[in-house]
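Peer 1: Fold the following, please.
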Amino acid sequence: MSDQPVTERRNFYGRVHGKTLRASQKGYLAEDLGKVRLQGVSVEDNPGRVPLNTAGLFGGRPLWLEVGFGGGEHLVHMAARYQEVGIIGCEPFVNGVAMLLGKIRAAGVENLAIHPGDVRDLFDVLPAASVAKCFLNYPDPWPKARHHRRRFVTQGYLGALARVMAPGAEFRVATDIPDYVRQTLEEVPGAGFDLVAQAGAGGAWEDWLSTRYEQKALREGRSPHYLTFRRKG
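Peer 2: Here you go, the predicted model:
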């Protein structure tokens, strides 16, 4: 029997479909998704919520996680740069998944897996203290005040993230929304993380790859902000 909590029915508010997919993107989904899709994550595939064997997933390599990988450019960049680790990317937006699959083909990286769905389902089945680094890049800002509870940087998400992150693990957040910075600084420490560093434009991490969302923000006059946290021991 699994010692994981029973998963309650959850509302999901983000988009899962966008513009009509190109023929090539439909091909990526049909031909490539099955090769990199993480098995045993959904309730349908794993109703008992049995923890994943993450130690065997990437041959014992350290496990990293990107929550909401957008178009996938940062995820592929990190997988190519750090081939000594394995990275799981989580993204429910099918257009983003198709874009990522095209980038995986072009780059030829093999040290990553995808969960094309709600990250909370993934948190349910990740073993405790199994993640060594996590990235949250330009998350949905949910700008209206009544929707702030839907942001990732709330205790419902952060508590689950803290459970799966190892002591000393790094959590990076990049956003161009000042109020998202405020909420991140207020909420993340309360979930068991220490703030290590924060920086504005020009202060990104040494291995950072500017995403299309960041480039859009810069074109529209919004400044990036980079926050680094570390999971308490």
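Peer 1: Could you use CA atoms for every contact and neighbour count after this?
Peer 2: OK.
Peer 1: for the residue positioned nearest the centre of the chain, what are its contacts?
Peer 2: The residue at the geometric middle of the chain, judged as the C-alpha nearest the mean C-alpha position with Cα atoms, centre = their mean, is V67 (1.0 Å). Taking Cα atoms under 8 Å, 6 or more residues apart in numbering, we find V67 in contact with 89-91, 119, 134-137.
Peer 1: between those residues, which has the most around it?
Peer 2: With neighbours set by other Cα atoms under 10 Å, the maximum within the contacts of V67 is found at G89, which has 27 neighbours.
Peer 1: who touches the longest strand seen in the chain?
Peer 2: The residue-count maximum for a strand in the chain (DSSP state E) belongs to strand 165-175. Around strand 165-175, the neighbours that count as contacts under Cα under 8 Å, 6+ apart are 128-139, 181, 224-233.
Peer 1: quick one on the thing from earlier: can you list which of the contacts of V67 are found in strands?
Peer 2: Cross-referencing these with the strands (criterion: DSSP E) gives 89-90, 134-137 as the overlap.
Peer 1: Kindly indicate which of these lies nearest S210.
Peer 2: N137 (9.7 Å; Cα to Cα).
Peer 1: What's the local residue count around the closest residue to that closest one other than its chain neighbours?
Peer 2: Nearest residue to N137 in three dimensions, chain neighbours excluded: A174, at 4.7 Å (Cα to Cα, 6 or more residues apart in numbering). Other residues lying near A174 total 22 when counted by other Cα under 10 Å.
Peer 1: helices or strands up against the host helix or strand of D124?
Peer 2: Secondary-structure assignment from DSSP states H and E places D124 in helix 119-125. Contacts defined by 3 or more Cα pairs under 8 Å, 6 or more residues apart in numbering; DSSP states H and E place helix 119-125 against helix 155-164.
Peer 1: So what angle separates the directions of the helix it packs on and strand 165-175?
Peer 2: Per axes from the mean of the first three to the mean of the last three Cα atoms, to 10 degrees, the angle that helix 155-164 makes with strand 165-175 is 140 degrees.
Peer 1: Please provide the structure for the following sequence as well, for comparison with the first:
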Amino acid sequence: MIETLTGAAQPRRNFYGRRHGKALRPTQRRHLEELLPRLAVPGVTPGGAVDPAALFPGAREIWLEIGFGGGEHLAATAAAHPDIGLLGCEPFVNGVAMTLRQIELGGAVGNVRLHVGDARDLVDLLPDGALGRVYLLYPDPWPKARHRDRRFTSPENLTALARVMAPGAELRLATDIADYVEHSLASVAQVPAFERGAAPIDAPWPGWHRTRYEAKALTAGRRPNYLIFVRR
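Peer 2: Just a heads-up that it's a prediction; the model follows:
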């Protein structure tokens, strides 16, 4: 069980699996010890508050990437859009370590802030209409039927996202799992705050930067799917 912001006990709601992988290299440990404290989102605790405008003074918009994995897309997007404040959430420590190195090499330290943990803990603390875009790229598909409720694109999670997204903001989803596409479309149909965008499902949006998970999917012969949902 976990304690909510109101103090009431609720079932743990993790939509991810393990948090640690193989042993970290010395350079990765250094990035976690030295760079992560500079980039960590403050206030993501029960009773806390997160003000993205204070984290990114003067930013044109605030974007969020949920589950940034190895950080390829996050770091490239931040470097390509220095006028955007980019929040990233990832519970897998090894991925965070890889991402920190890419952020440092790409020179995007100034416009990135990271939360090492459940994205919903951060979303719960964001003000209404704070986000201009959300990325959900190759999320854990949770293929077993008994685990479907752990998929991030549930009506509950989409409703929470809708609150913190500005009118016209886009939720961009990429996945190589056809069943995840069907599940997401069915969930969006239950959330009036979203409508499906007109972008084709078989072509990435402009500025797309391929992730390691997409490369693995293509090598395995699976077809990527790209969906855009617009906040009404």
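Peer 1: Once they're superposed, tell me the TM-score.
Peer 2: Laid over one another, the chains give 0.92 as their TM-score (TM-score structural alignment, normalised by the length of structure 2), with 223 aligned residues with a Cα RMSD of 1.5 Å.
Peer 1: quick revisit: which of the contacts of strand 165-175 of structure 1 count as buried?
Peer 2: 128-139, 181, 224-232 (16 or more other Cα atoms under 10 Å).
Peer 1: Do a quick rundown of the helices in structure 1.
Peer 2: Defined through DSSP state H, the helices belonging to structure 1, from first to last, are 23-31, 33-36, 54-57, 73-81, 94-107, 119-125, 155-164, 178-187, 212-219.
Peer 1: Can you check which of these gets nearest to T7 of structure 1?
Peer 2: With Cα to Cα, the closest approach to T7 of structure 1 among the helices of structure 1 belongs to helix 119-125: 7.4 Å.
Peer 1: okay, and the closest one goes to which residues in structure 2?
Peer 2: When helix 119-125 of structure 1 is aligned against structure 2 using TM-score structural alignment, it corresponds to residues 119-125.
Peer 1: From the centre of structure 2, point out the most distant residue.
Peer 2: P26 (26.6 Å).
Peer 1: Map that one across to structure 1 for me.
Peer 2: Aligned against structure 1 by TM-score structural alignment, P26 of structure 2 finds its counterpart in A23.
Peer 1: now W63 of structure 2
Peer 2: With TM-score structural alignment as the matching criterion, the partner of W63 of structure 2 in structure 1 is W64.
Peer 1: coming back round to it: so which of the helices of structure 1 gets nearest V6 of structure 1?
Peer 2: Once the helices of structure 1 are compared by Cα to Cα, helix 119-125 is nearest, at 8.7 Å.
Peer 1: after superposition, how close is the helix holding D124 of structure 1 to structure 2?
Peer 2: Once the two structures are superposed, the average separation between helix 119-125 of structure 1 and the matching residues of structure 2 is 0.9 Å (mean Cα distance after the TM-score superposition for structure 1).
Peer 1: ok, and what's touching that helix?
Peer 2: Counting by Cα under 8 Å, 6+ apart, the neighbours of helix 119-125 of structure 1 from elsewhere in the structure are 4-5, 7, 41-43, 49-52, 67, 90-91, 115, 157, 160-161, 164.
Peer 1: Identify the residues contacting the residue lying closest to Q198 of structure 1 once chain neighbours are set aside.
Peer 2: Ranked by Cα to Cα, 6+ apart and with sequence neighbours excluded, the top spatial neighbour of Q198 of structure 1 is L227, at 4.4 Å. When contacts are counted by Cα under 8 Å, 6+ apart, L227 of structure 1 is found next to 172-174, 195-199.
Peer 1: now swap in A80 of structure 2 and tell me
Peer 2: By Cα under 8 Å, 6+ apart, the contact set of A80 of structure 2 is empty.
Peer 1: same thing with E3 of structure 2?
Peer 2: The neighbourhood of E3 of structure 2, defined by Cα under 8 Å, 6+ apart, consists of 9-10, 46.
Peer 1: Dump those to a markdown table, plus neighbour count and distance to K216 of structure 2.
Peer 2: Formatted as a markdown table, the entries for these read as follows, by neighbours: other Cα atoms under 10 Å; distance: Cα to Cα, whole Å:
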| residue | neighbour count | distance to K216 of structure 2 |
| --- | --- | --- |
| A9 | 11 | 39 |
| Q10 | 10 | 36 |
| P46 | 14 | 37 |
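Peer 1: rewinding a little: for the contacts of helix 119-125 of structure 1, which PyMOL command selects only the ones that are buried?
Peer 2: Here the buried members of the contacts of helix 119-125 of structure 1 are turned into a PyMOL selection, burial being counted by 16+ other Cα under 10 Å:
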select buried, resi 41+42+49+50+51+52+67+90+91+115+157+160+161+164
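Peer 1: how far out from the middle of the chain is the helix holding D124 of structure 1?
Peer 2: Distance of helix 119-125 of structure 1 from its chain centroid, counting by Cα atoms, centre = their mean, to the nearest Å, is 11 Å.
Peer 1: what's the neighbour count on the closest residue to A132 of structure 1 other than its chain neighbours?
Peer 2: Residue nearest to A132 of structure 1 in three dimensions, not counting chain neighbours: A169, with 4.7 Å by Cα to Cα, 6+ apart. Residues lying near A169 of structure 1 (other Cα under 10 Å) number 21.
Peer 1: aligned partner of A169 of structure 1 in structure 2?
Peer 2: Structural alignment places A169 of structure 1 opposite A169 in structure 2 (criterion: TM-score structural alignment).
Peer 1: Pull up the gap between L100 of structure 2 and G107 of structure 2, please.
Peer 2: Taking Cα to Cα, to the nearest Å as the criterion, L100 of structure 2 is separated from G107 of structure 2 by 11 Å.
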